[in-house]
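Engineer: next comes the sequence, and after it the predicted model I'd like to discuss.
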Amino acid sequence: MRVVSLVPSLTEAVAVSAPGVLVGVTDWCTHPAGLDAARIGGTKNPSTERILALAPDLVIANEEENRAPDLDALRAAGAEVLVTEIRTLPQALSELERVLAACGADPRPGWLEEAERAWAALPVPDRRGTAVVPVWRRPWMVLGRDTFAGDLLARLGVDHVHATHPERYPRVPLEELRAVAPDLVVLPDEPYRFTAEDGPDAFPGLPCALVSGRHLTWYGPSLAEAPGVLGAALAAALR
């Protein structure tokens, strides 16, 4: 089996569950460390020539992370492309199972069962809070409707205020974000790398939680530890 992955989180999931099948990955595929596979460009600008030269049996992609014209070009050239759609935790778990089965992972990986148990064991939050969740700066963009990250936060007791916005990642002026006066501002370190020096400065007087983007936005082995990691970061910011 020869697989090319166009999604960093799927790359990690396949690499640890079906070692040796990945022959190509994106430049943004950072996990697991030391991955031995050809680099085929970015998630938004992969080289179809490089991908096809690897003669993959399967290319795995995501409808949000990857562009339809690139996937159409691969299909037109004869490549089999499996496209995932992941906007909730249950979707993530079922799509991961589908991808891993297609890549020949057998038996079902233990980390997937650990992730299911970890999220199922979450207690009902004592109270719910509201949050603004920027994912980019210059211009400011935030989580909107139907996002995987938003679903994870909701399960942890944090409802982001733009969850009903018509767009999934709307651009919202900073003044409007401040005016909402949320209980919390959640600042992940990807896709924009928010840090203690770059992010909280824009929201004076509001608690800010700097969180791991890998635990908030990736669907893969990190899901098993995400409830604990994210929960601790959110609780610390709200103290």
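Structural biologist: Ah, there it is.
Engineer: C-alpha from now on. contacts and neighbour counts both.
Structural biologist: Will do.
Engineer: ok, residue 214 - contacts?
Structural biologist: 190, 222 (CA atoms under 8 Å, 6 or more residues apart in numbering).
Engineer: cutoff 7 Å now
Structural biologist: Residue 214 makes contact with residue 222, according to CA atoms under 7 Å, 6 or more residues apart in numbering.
Engineer: how much space between it and residue 43?
Structural biologist: Per CA to CA, to the nearest Å, residue 214 is found 16 Å from residue 43.
Engineer: looks to me like residue 216 is in a helix.
Structural biologist: Yes - under DSSP: H, G, I helix; E, B strand; the rest coil, residue 216 sits within a helix.
Engineer: separation between the residue lying closest to it once chain neighbours are set aside and residue 186?
Structural biologist: Residue nearest to residue 216 in three dimensions, not counting chain neighbours: residue 149, with 5.4 Å by CA to CA, 6 or more residues apart in numbering. Here the criterion is CA to CA. By it, residue 149 lies 11 Å from residue 186.
Engineer: so those two - more neighbours on which side?
Structural biologist: The neighbour comparison of residue 149 against residue 186 (other CA atoms under 10 Å) goes to residue 186, with 26 against 21.
Engineer: enumerate every residue touching residue 60.
Structural biologist: Applying CA under 7 Å, 6+ apart to residue 60 gives the contacts 4-6, 81-83.
Engineer: switch to 6 Å and redo it
Structural biologist: Applying CA atoms under 6 Å, 6 or more residues apart in numbering, we find residue 60 in contact with 5, 81-82.
Engineer: and for the closest residue to residue 200 other than its chain neighbours, the neighbour number?
Structural biologist: Nearest residue to residue 200, sequence neighbours excluded (CA to CA, 6+ apart): residue 208, at 6.1 Å. Residue 208 has 25 neighbours, counted by other CA under 10 Å.
Engineer: ok, residue 208 touching residue 185?
Structural biologist: Yes - shown here, residue 208 and residue 185 form a contact pair, counting by CA atoms under 6 Å, at 4.6 Å.
Engineer: what helix or strand does the residue nearest to residue 216 sit in?
Structural biologist: Here residue 149, judged by DSSP states H and E, is contained in helix 148-155.
Engineer: got it, and residue 185?
Structural biologist: Here residue 185 is assigned to strand 184-188, by DSSP H and E.
Engineer: what's in contact with whichever helix or strand comes after that strand?
Structural biologist: Where DSSP H and E defines the elements, the next helix or strand beyond strand 184-188 is strand 208-211. For strand 208-211, contacts defined as CA under 6 Å, 6+ apart pick out 184-188, 234, 237.
Engineer: want to compare, so here's the second one:
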Amino acid sequence: MSTPRVVSLVPSLTEAVAVSAPGALIAATDWCTHPPGLDVPRIGGTKNPRTDRIVELAPDLVIANEEENRAPDLDALRAAGLEVLVTEVRTLPQAFRELDRVLTACGAATRPRWLDEAEAAWAAVPPPERRRTAVVPIWRRPWMVLGRDTFAGDLLARLGVGHLYAGHPERYPRVPLDELRAARPDLVVLPDEPYRFTADDGPEAFPGLPCALVDGRCLTWYGPSLVEAPAVLGRALRAAHR
């Protein structure tokens, strides 16, 4: 059976396929930064892919995500006769199921070792001794935070951090900075993507509150980074309270 020709519109899935089904990827987005040195044609961003170029490449499969990619773009690809596999990932167990589905569809010969290692790493996370509250900005100008039903929120909950907007009607609500400060969380979690929060850009907005600068790939990507994510995120969260 020949290896399917795959275009990926999701950075985390690009990494997963590249390391698990070598030779399958024929194109990826401009934001697909992993694995380092990935040498495939680029077809635009996750929100503005060059659908005409994708059609020209004639892939056997396009892999996408219901949150990261826009429905009109996916509809255009389907209308051109392409098969589009759309994932939905809002919890860690869902991520593992969807990764299995994607890798099988992309021709992975066997279940990759990293996927077993990732499941084992998260299964080994001890139940939190206590829960801390947090706000988790993902953007500023305007300020936006994690809301309901997010993959990142599920990972944080498993590490003992409950974010204060988990019950919000929106998944990524816009919340004024004054309201975020007034919520008085135990800490503020600042990832380096999609907005690149740094030590000099983010913590100054929350004077008096501990801030954890975390690796956005470990917090929001579902792929090989899940192996190291519990340890990497755990260290960053603990460091915020030293």
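Structural biologist: Sure, I can see it. A quick note: this is a predicted structure, and the numbers were derived from the prediction, not measured.
Engineer: TM-score them against each other, please.
Structural biologist: Once the chains are laid over each other, their TM-score by TM-score structural alignment, normalised by the length of structure 1 reads 0.99; 239 aligned residues with a CA RMSD of 0.4 Å.
Engineer: the closest residue to residue 61 of structure 1 other than its chain neighbours: which element?
Structural biologist: Nearest residue to residue 61 of structure 1, sequence neighbours excluded (CA to CA, 6+ apart): residue 83, at 4.8 Å. Assessed by DSSP H and E, residue 83 of structure 1 sits inside strand 81-84.
Engineer: what about the helix or strand just after that strand, how far off from structure 2?
Structural biologist: Going down the chain from strand 81-84 of structure 1, the next helix or strand is helix 89-102, by DSSP H and E. In the superposition against structure 2, helix 89-102 of structure 1 averages 0.2 Å from its aligned positions (mean CA distance after the TM-score superposition for structure 1).
Engineer: in structure 2, what range does helix 89-102 of structure 1 match?
Structural biologist: Counting by TM-score structural alignment, helix 89-102 of structure 1 lines up with residues 92-105 of structure 2.
Engineer: try stretch 113-127 of structure 1
Structural biologist: So stretch 113-127 of structure 1 is aligned with residues 116-130, judged by TM-score structural alignment.
Engineer: contacts for the matching stretch next, please.
Structural biologist: By CA under 6 Å, 6+ apart, the residues outside stretch 116-130 of structure 2 that reach it are 160, 226-227.
Engineer: rerun that using 8 Å as the cut-off
Structural biologist: Stretch 116-130 of structure 2 has contacts (CA under 8 Å, 6+ apart) with 96, 158-160, 224, 226-228, 230.
Engineer: report the buried members of these.
Structural biologist: The neighbour count (16 or more other CA atoms under 10 Å) marks 96, 158-160, 224, 226-227, 230 as buried among these.
Engineer: ok, of the residues you listed, which one's closest to residue 33 of structure 2?
Structural biologist: Nearest to residue 33 of structure 2 among those: residue 224, at 13.0 Å, using CA to CA.
Engineer: now which residue in structure 1 aligns to that closest one?
Structural biologist: In structure 1, residue 224 of structure 2 lands on residue 221 (TM-score structural alignment).
Engineer: next one: residue 77 of structure 2
Structural biologist: Counting by TM-score structural alignment, the partner of residue 77 of structure 2 is residue 74.
Engineer: measure how buried its match is and give me the count.
Structural biologist: Going by other CA under 10 Å, the residues that sit close to residue 74 of structure 1 add up to 19.
Engineer: state the helix or strand in which it lies.
Structural biologist: Residue 74 of structure 1 is part of helix 68-76 when elements are defined by DSSP H and E.
Engineer: and that helix, what does it pack onto?
Structural biologist: For helix 68-76 of structure 1, the elements it packs on are helix 48-53, strand 81-84, judged by 3 or more CA pairs under 8 Å, 6 or more residues apart in numbering; DSSP states H and E.
Engineer: what packs against the shortest one?
Structural biologist: Okay, so that is strand 81-84 of structure 1. Other helices and strands packing on strand 81-84 of structure 1, by 3+ CA pairs under 8 Å, 6+ apart, are strand 58-62, helix 68-76.
Engineer: just the buried residues of the match of helix 89-102 of structure 1, please?
Structural biologist: Within stretch 92-105 of structure 2, the residues scored as buried using 16+ other CA under 10 Å are 92, 95-96, 98-100, 102-105.
Engineer: mean deviation, the helix or strand residue 117 of structure 2 falls within versus structure 1?
Structural biologist: Using DSSP H and E, residue 117 of structure 2 sits in helix 113-123. For helix 113-123 of structure 2, the mean deviation from structure 1 after alignment is 0.3 Å (mean CA distance after the TM-score superposition for structure 1).
Engineer: circling back: list the contacts for the residue nearest to residue 216 of structure 1?
Structural biologist: Counting by CA under 8 Å, 6+ apart, residue 149 of structure 1 has contacts 87-88, 143, 216-217.
Engineer: distance check, it against residue 209 of structure 1.
Structural biologist: For residue 149 of structure 1 relative to residue 209 of structure 1 (CA to CA), the value is 14 Å.
Engineer: for residue 117 of structure 1, same thing?
Structural biologist: 25 Å.
Engineer: for these two, work out which one has more neighbours and name it.
Structural biologist: Taking neighbours as other CA under 10 Å, residue 117 of structure 1 and residue 209 compare with residue 209 leading, 24 against 12.
Engineer: counterpart of the more buried one over in structure 2?
Structural biologist: For residue 209 of structure 1, the aligned residue in structure 2 is residue 212 (criterion: TM-score structural alignment).
Engineer: can you check residue 15 of structure 1 too?
Structural biologist: Matched by TM-score structural alignment, residue 15 of structure 1 corresponds to residue 18 in structure 2.
Engineer: residue contacts, the nearest residue to that match once chain neighbours are set aside?
Structural biologist: Setting aside the residues directly before and after it, residue 18 of structure 2 is nearest to residue 25 in space (CA to CA, 6+ apart), at 6.6 Å. Contact analysis of residue 25 of structure 2 by CA under 8 Å, 6+ apart lists 5-8, 14, 17-18, 40.
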